[in-house]
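Peer 1: Got a sequence here, can you model it:
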Amino acid sequence: MRGLRILTLLGALSLQPGSIAFAQQPAPSAIPVGTVAAEKRAIGRTADFVGRIEAVNRVDVRARVTGYLEAVLFQEGANVTEGMPLFRIERPPFEAAVEQAQGALERAQGALQNATVQRQRADELLKTSAGSVAVRDQRIAEEKGAEGDQTTAEANLKTAQINLGYTEIKAAITGRIGRTKVTKGNVVGPDSGVLAQIVSNDPMYVSFPVSQREFLTIKAGAVPADGRAPLVSLKFADGSTYDQKGRVDFVDVSVERSTDTVLVRATLPNPGGKLIDGALVRVAVQGEQTDEKVLIPQSALIADQQGAYVFAVEDGKAVVKRIKIGSEVGAYVTIDQGLAGNEQIVVEGLQNLRPGTPVLASPVTPPAGRS
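Peer 2: Down below sits the predicted model:
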């Protein structure tokens, strides 16, 4: 009986919290994650600069004749094509000037015809001794004067026709047009200044100053004709990367003495119009030399108060790897410290991960965007 009471007491104790008997806890289930192998590869050295976007072509639209502005034929900020009418100046005064010049030309032609007949008659009379040399010479001079009057009248007619053509102000280039400085009903002329400005938008330039030391590092001084000039990529003020790359195509011939820099220019395609004339951007120029760097997708990056880290899979568990991030390479980043390469980096299923969590790793397709 005493033994039974001891067993009963032990059984009761096993049901109390904190008792000496523990129930076996179930093993946590593995979390499925997608992984990508950290890749070690040669990455070109880059130098970063601050640059400004510039239009390849820029045109100030001006009036070339004075007249009443009848119509503004474009929408501000819209794309315009070369030859497209932009402004129309009142035409009747210029049409009248053309008709007046046409009449003056016809009078000059009639006078020349009469002078030619008189000269020919003087020649015939001189052959029969009925005329004099003095009269013949006078007729020749009158004919030459009539020819000059006809030439002047033709030039005046051409000028009047040109001025009539200037009543329709057209776009000189294809691009985007800005805000107009005048509206319908105003009198405009050569003294009115710039009526509007057109800037081309594809391709675009980016110009940036390069110090002498950096200039020698990237070897931008030589712009070869074989298309192997230094490669350029851009980053906007919000941190996003421009999806087009360009190449250096111009290096200034002299150094700016006040800053000891050389102005370098690159050309980039702008099919979507993202690059705007005058905008400031970050410019990354890729040099000739390369370094061995570890690349991982940007989607794997996590940050906390201690800095950036990623989760790697080791022995079926999630392990924290503290890293030092280098430069961006498309959808990837280079790692300066913390990874040696070939680690299985988690890029999918990061939400529920904790250090030491069992994971079921499956390889996923690496993102595109490595240059």
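
Peer 1: When you work out contacts or count neighbours from here on, use the C-alpha atoms and nothing else.
Peer 2: OK.

Peer 1: Which parts of this structure are helices?
Peer 2: Taking DSSP state H, the helices of the chain run over residues 2-14, 92-127, 133-165, 212-218.

Peer 1: Turn these into CSV, columns for mean neighbour count and distance to Leu231.
Peer 2: Conversion of the helices of the chain to CSV gives the following (neighbours: other C-alpha atoms under 10 Å; distance: least, C-alpha to C-alpha, whole Å):
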stretch, mean neighbour count, distance to Leu231
helix 2-14, 11, 73
helix 92-127, 17, 54
helix 133-165, 17, 46
helix 212-218, 15, 10
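
Peer 1: if we compare these, which one ends up closest to Arg58?
Peer 2: Closest to Arg58 of the helices of the chain, according to C-alpha to C-alpha: helix 133-165, at 22.5 Å.

Peer 1: what's the closest one packed up against?
Peer 2: For helix 133-165, the packing partners by 3 or more C-alpha pairs under 8 Å, 6 or more residues apart in numbering; DSSP states H and E come out as helix 92-127.

Peer 1: Hey, what's the angle from the helix it packs on to helix 133-165? Just curious.
Peer 2: Relative orientation of helix 92-127 versus helix 133-165 (axes from the mean of the first three to the mean of the last three C-alpha atoms, to 10 degrees): 160 degrees.

Peer 1: now the strands for the stretch 151-300 of the chain?
Peer 2: According to DSSP state E, counting those that start in this stretch, the stretch 151-300 of the chain carries its strands in the segments 168-170, 175-177, 187-188, 196-199, 204-211, 231-235, 246-251, 261-268, 280-297.

Peer 1: any chance of these in a markdown table, with distance to Gly103 too?
Peer 2: Output for the strands of the stretch 151-300 of the chain, formatted as a markdown table (distance: least, C-alpha to C-alpha, whole Å):
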| stretch | distance to Gly103 |
| --- | --- |
| strand 168-170 | 24 |
| strand 175-177 | 40 |
| strand 187-188 | 28 |
| strand 196-199 | 37 |
| strand 204-211 | 50 |
| strand 231-235 | 62 |
| strand 246-251 | 55 |
| strand 261-268 | 54 |
| strand 280-297 | 58 |
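
Peer 1: Now the second one, please; I'll put the structures next to each other:
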Amino acid sequence: MKTTPRILLLACAAALAAGCHSSKEAPAGAAARPAPQVGIYSVKPEALAVNTELPGRTSPYQVAEVRPQVGGIVQKRLFTEGADVTAGMQLYQIDPATYQAAWNSAKAALARAEANLLTSGPKVKRYKELVEIEGVSRQDYDDAVAAHAQATADVESARAALETARINLQYTKVSAPISGRISRSNVTPGALVTAGQAATLTTVQQLDPIYVDVTQSAEEMLRLKRQFEGKSGAQAKVTLKLADGSSYAQQGKLQFADASVDPGTGNVTLRALFPNPKHDLLPGMFVRAIVENGVDQQAIAVPQQGVTRNPKGEATALVLNDKGIVEQRVLVTGGTLGDRWLVKSGLAAGDRVIVEGVQKVKPGAPATVAPPVAATASAAGSATKPAAH
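Peer 2: Next up is the predicted model:
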């Protein structure tokens, strides 16, 4: 019984030692997880061609609305809807019967006037000789001169009437005023048309070249204008992205800016001219025009995967600072350059933008830079390579 206290004392000491040992082992077992590894892009200003991407619409180079210049019944339609036509090609035939009759009448009137002129001219010459010897009175001579002048005027009037009749007869053949692609016909054979009517017969549009109208802020337009001042013949180059995302093969040139600024938006309409030999561009198409704005010697561009949008719609990027803590930056972007965003503000030289592993981190949390893929693969390869004997 005397050994009992001693046994209890030893048991307590053993338990205390075990507790101390476990408390020393706990931190090692419950160590914090290592900071996630991320891929970064080091920001470095560089000289880049700065472009502005703007929405635009295509419009034809020339548009001609075809209307009749004389009235009558349409006898024939002589073109295929949607086909290409050339200037002067006949499109419609209006019944020419009444205009042919008017031309014949005018031709006969001219012949009668010319016949009268044939007799009045010699009569004046004879009367002039006779009046000198008092063979005829001065009044008879004056009447002959007046009759000759009137006959001459009648001939000129008859010629003008004949020319008018000829023009009206020619107008019964409705021709294409310009070369281009013709739209659908708004009339069919048998329809009655009138001269100068409001409704068009059809429309011809020249599609090669073709215009692209875009809008740009007045501020950007002034900067673009200053860039090309003093450069004789220099024009900003423009390229296109089509509605399906593909690039248009032909390059265009900026032609002019509108003479006024829209007071509601502060934008100016710009017009670019593009070759369109294959008629890939049609009037009214929505396109994205990329206007060349020159070269920025200190441009900052980052990969698109490193830029996201916050709930406000602002462009943001996660940056790993010098202390290994993730920061969120709000950016002002200025369009795209290939697969990169052009950043106007929010980043500076030397900033490390997180482009891989963005989903693993959040602002205020620590992170480490992942080793390069090539180095990791090389290390893994050397580790698995069998040793030489």
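
Peer 1: Which of the helices of the first structure sits closest to Gln298 of the first structure?
Peer 2: Short answer: helix 212-218, nearest of the helices of the first structure by C-alpha to C-alpha, at 26.3 Å.

Peer 1: for the closest one, the distance to its chain's centre please.
Peer 2: Distance of helix 212-218 of the first structure from its chain centroid, counting by C-alpha atoms, centre = their mean, to the nearest Å, is 25 Å.

Peer 1: same thing with stretch 282-297 of the second structure?
Peer 2: A distance of 7 Å separates the centroid of the chain from that of stretch 282-297 of the second structure, by C-alpha atoms, centre = their mean.

Peer 1: about what we covered before: can you redo the strands of the stretch 151-300 of the first structure as JSON lines with mean neighbour count and distance to Val65 of the first structure?
Peer 2: Output for those, formatted as JSON lines (neighbours: other C-alpha under 10 Å; distance: least, C-alpha to C-alpha, whole Å):
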{"stretch": "strand 168-170", "mean neighbour count": "21", "distance to Val65 of the first structure": "10"}
{"stretch": "strand 175-177", "mean neighbour count": "22", "distance to Val65 of the first structure": "21"}
{"stretch": "strand 187-188", "mean neighbour count": "18", "distance to Val65 of the first structure": "8"}
{"stretch": "strand 196-199", "mean neighbour count": "21", "distance to Val65 of the first structure": "16"}
{"stretch": "strand 204-211", "mean neighbour count": "23", "distance to Val65 of the first structure": "32"}
{"stretch": "strand 231-235", "mean neighbour count": "21", "distance to Val65 of the first structure": "43"}
{"stretch": "strand 246-251", "mean neighbour count": "20", "distance to Val65 of the first structure": "38"}
{"stretch": "strand 261-268", "mean neighbour count": "21", "distance to Val65 of the first structure": "37"}
{"stretch": "strand 280-297", "mean neighbour count": "20", "distance to Val65 of the first structure": "38"}
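
Peer 1: and the helices of the first structure as a markdown table, adding distance to Phe49 of the first structure?
Peer 2: Shown next, in a markdown table, are those (distance: least, C-alpha to C-alpha, whole Å):
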| stretch | distance to Phe49 of the first structure |
| --- | --- |
| helix 2-14 | 71 |
| helix 92-127 | 54 |
| helix 133-165 | 47 |
| helix 212-218 | 10 |
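
Peer 1: that older thread, quick one, which of the strands of the stretch 151-300 of the first structure is nearest to Glu328 of the first structure?
Peer 2: strand 280-297 (9.3 Å).

Peer 1: From the chain's centroid, how far away is the closest one?
Peer 2: The answer for strand 280-297 of the first structure is 21 Å, by C-alpha atoms, centre = their mean.

Peer 1: again, but for stretch 219-235 of the second structure
Peer 2: Averaging C-alpha positions (C-alpha atoms, centre = their mean) puts stretch 219-235 of the second structure 19 Å from its chain's average.

Peer 1: what do you get for stretch 91-98 of the first structure?
Peer 2: 43 Å.

Peer 1: so where is it in the second structure?
Peer 2: Stretch 91-98 of the first structure corresponds to residues 96-103 in the second structure, going by TM-score structural alignment.

Peer 1: contacting residues around that stretch?
Peer 2: Under the contact criterion C-alpha atoms under 8 Å, 6 or more residues apart in numbering, stretch 96-103 of the second structure has outside partners Leu162, Ala165, Arg166, Asn168, Leu169, Thr172.

Peer 1: so Lys344 of the second structure, which of the three states?
Peer 2: Using DSSP: H, G, I helix; E, B strand; the rest coil, the structure places Lys344 of the second structure in strand.
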